[in-house]
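Participant: Attaching a predicted model along with its sequence, questions to come.
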Amino acid sequence: MTGIRDIIFVTGNLNKLKEVQMILAKNESDDDINLINKELDLEEIQELDLKEIALAKCKQAVSMLGPGHAVFVEDTALTFDELNGLPGAFIKWFVKSLGLNKIVKLLDPFENKGATAITTIAYADENGEYHVFQGFTKGRIVESRGPTNFGWDSIFEPFESNGKTYAEMEKLEKNSISHRGRAFDEFKQFLFK
């Protein structure tokens, strides 16, 4: 398939939108994606299974937008080794109610500060078929370093980052090793196959 494809990305997070536009822009074929941003008020089911959360949100979006549209949602989680996968999908609410410093302090009693950043993409094609993609980056939780304007980036130090937090990395460098970059690489391979 060649040409321009309209795909709706359901998000209200402009930082996330910019990152995704950068990631999806790198394409060697003649195909191109016209990313259309829609901010919809989607309910998030209370669930630990990240795929189930993303699929439920994607199905809501399809219901709200109507059939015949290619649409995707993206959900990000941060799991702590010592907390058996928590905060997981609830990390956004942990950041909002506790703040970054208190989240770091949650791990004070533990020697293991290991964490995994996970992005889950749920995509519905124009025919209403659903597909799920995930990307993972392992790292550790550290004291906040770098700008604090993008979620928990300043407290997550990927093992592959040469000692930098996500917040301290240049966008292209971050995208090359990030959970989001990896999930969208899978998504792109699917879209351009």
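Facilitator: Arrived safely, thanks for sending.
Participant: Only C-alpha atoms from now on, for both contacts and neighbour counts.
Facilitator: Noted.
Participant: so His131, which of the three states?
Facilitator: strand (DSSP: H, G, I helix; E, B strand; the rest coil).
Participant: and it, what is it in contact with?
Facilitator: Neighbouring residues of His131 by Cα atoms under 8 Å, 6 or more residues apart in numbering: Ala122, Tyr123, Ala124.
Participant: Return the residues in contact with the nearest residue to the last one once chain neighbours are set aside.
Facilitator: What that stands for is Ala124. Spatially, and ignoring its direct neighbours in sequence, Ala124 is nearest to Tyr130 (4.5 Å; Cα to Cα, 6 or more residues apart in numbering). When contacts are counted by Cα under 8 Å, 6+ apart, Tyr130 touches Leu55, Ala122, Tyr123, Ala124.
Participant: wait, which of those residues is closest to Lys171?
Facilitator: Closest approach to Lys171 among those (Cα to Cα): Ala122, at 23.4 Å.
Participant: The one helix or strand that closest one maps to packs against which elements?
Facilitator: Secondary structure from DSSP states H and E places Ala122 in strand 114-124. With contacts defined as 3 or more Cα pairs under 8 Å, 6 or more residues apart in numbering; DSSP states H and E, strand 114-124 has these neighbours: helix 50-65, strand 71-80, strand 130-141, helix 179-191.
Participant: and stretch 53-72, how far from the chain's centre?
Facilitator: Chain-centre distance of stretch 53-72: 17 Å, with Cα atoms, centre = their mean, to the nearest Å.
Participant: adding another structure so you can compare the two:
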Amino acid sequence: MSARLLLATANKKKLAELQRILDLALGAERVALAGLGDFDDYPDVPETGLTFGENALIKAREGARRTGLPTVADDSGIAIDALNGMPGVFSARWSGRHGDDAANLDLLLAQISDVAEENRGGAFVCAAALVLPNGREHLVEGKQRGRILRARRGEGGFGYDPIFLGDGQIRTNAELDPAEKDAISHRGKAFRELAKVIAKELPR
């Protein structure tokens, strides 16, 4: 019998990504994943933390409190060296509109348009939290280093994937298939680490 686990997001792409990673790490029958869309009138939870870890814990704590389910949440984004680590926790709303990938990409590319190639480094960062109804909490982090291209490449992924070329890669994250991306991405690294914790915490 599968253990039920809440992923505190309404992002269907992120939900599918986590399901893939957990299925590989734990076995496809081990966890039944629910998203916020499965709960009526679930309110928006303000991400008031100043770090990815703080925001992940805020969302996971609220999910466990409201639903009584073990809850996983993540906060992730891109940290650009030339922007002193920004957009960081503001990645999803960098242009002023939450989740507007095209506007966020355009603004970021414009802001670093004059930055030389050798200084266009950055990293995707993901903090992933598990909060249990009994109050136990776990937090892990994953990173993927790379550099920022000057134009989009690829149609897959989401967010800043089309302009991010990971170290050692010849294709952007948006040019990778889902399994290839999961193997090297910040979120893949974080959730594989969290899967080890989930395996210990959830009943068989």
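Facilitator: Yes, it's here. Given the structure is predicted, the values throughout are model-derived calculations rather than measurements.
Participant: For the two chains, what TM-score is obtained?
Facilitator: Here the TM-score for the pair of chains, by TM-score structural alignment, normalised by the length of the first structure, is 0.87; 188 aligned residues with a Cα RMSD of 2.1 Å.
Participant: The equivalent of the residue nearest to Ala124 of the first structure over in the second structure and Leu50 of the second structure: what is the separation?
Facilitator: Taking TM-score structural alignment, the alignment pairs Tyr130 of the first structure with Glu137 from the second structure. Per Cα to Cα, to the nearest Å, Glu137 of the second structure is found 19 Å from Leu50 of the second structure.
Participant: Most remote residue from the middle of the first structure, which is it?
Facilitator: The C-alpha centroid of the first structure is most remote from Pro109, which lies 28.3 Å away (Cα atoms, centre = their mean).
Participant: After alignment, which residue of the second structure pairs with that residue?
Facilitator: So Pro109 of the first structure corresponds to Asp114, using TM-score structural alignment.
Participant: who touches the residue farthest from the centre of the first structure in this structure?
Facilitator: Going by Cα under 8 Å, 6+ apart, Pro109 of the first structure touches no other residue.
Participant: which SS state does it fall under?
Facilitator: Classified using three-state DSSP, Pro109 of the first structure is coil.
Participant: one step back: looking at the contacts of Tyr130 of the first structure, which one is closest to Met169 of the first structure?
Facilitator: Within the contacts of Tyr130 of the first structure, proximity to Met169 of the first structure (Cα to Cα) peaks at Ala122, which comes in at 26.9 Å.
Participant: what's the distance between the most centrally placed residue in the second structure and Asp100 of the second structure?
Facilitator: By Cα atoms, centre = their mean, the second structure has its centre lying nearest to Ser76, at 4.3 Å. As judged by Cα to Cα, Ser76 of the second structure and Asp100 of the second structure stand 15 Å apart.
Participant: and the gap between the equivalent of Lys12 of the second structure over in the first structure and Gly85 of the first structure?
Facilitator: Aligning on TM-score structural alignment places Lys12 of the second structure opposite Leu14 in the first structure. Using Cα to Cα, Leu14 of the first structure is found at 27 Å from Gly85 of the first structure.
Participant: just Val95 of the first structure next, same as before
Facilitator: Separation of Val95 of the first structure from Gly85 of the first structure (Cα to Cα) stands at 16 Å.
Participant: same check, this time on Phe159 of the first structure
Facilitator: 18 Å.
Participant: what residues are up against the counterpart of Asp23 of the second structure in the first structure?
Facilitator: In the first structure, the residue paired with Asp23 of the second structure is Ala25, using TM-score structural alignment. By Cα under 8 Å, 6+ apart, the contact list for Ala25 of the first structure reads Asp32, Ile33.
Participant: likewise Ile148 of the second structure?
Facilitator: By Cα under 8 Å, 6+ apart, the contact set of Ile148 of the second structure is Arg120, Gly121, Gly122, Ile163, Phe164, Leu165.
Participant: Just confirm Ala92 of the second structure is within a helix.
Facilitator: Yes - the assignment for Ala92 of the second structure by three-state DSSP puts it in a helix.
Participant: burial of it, as a residue count?
Facilitator: When neighbours are defined as other Cα atoms under 10 Å, Ala92 of the second structure has 21 of them.
Participant: Could you measure from it over to Ile78 of the second structure?
Facilitator: Counting by Cα to Cα, the gap from Ala92 of the second structure to Ile78 of the second structure is 9 Å.
Participant: give me the number of residues near Glu175 of the second structure?
Facilitator: Neighbours of Glu175 of the second structure (other Cα under 10 Å): 19.
Participant: Can you tell me, leaving aside adjacent residues, what's nearest to it?
Facilitator: Take Glu175 of the second structure and drop its neighbours on the chain: the residue closest to it by Cα to Cα, 6+ apart is Gly154, 4.5 Å away.
Participant: Now for the aligned partner of that neighbour in the first structure: which residues touch it?
Facilitator: Alignment note (TM-score structural alignment): Gly154 of the second structure maps to Gly146 of the first structure. Gly146 of the first structure makes contacts with Ser154, Thr165, Ala167, Glu168, as judged by Cα under 8 Å, 6+ apart.
Participant: Any figure for the gap between Gly146 of the first structure and Ile7 of the first structure?
Facilitator: Applying Cα to Cα, the value for Gly146 of the first structure to Ile7 of the first structure is 33 Å.
Participant: same deal with Ser144 of the first structure?
Facilitator: From Ser144 of the first structure over to Ile7 of the first structure (counting by Cα to Cα), the distance is 35 Å.
Participant: how close does the match of Lys12 of the second structure sit to Asn149 of the first structure?
Facilitator: On the measure of Cα to Cα, Leu14 of the first structure and Asn149 of the first structure end up 11 Å apart.
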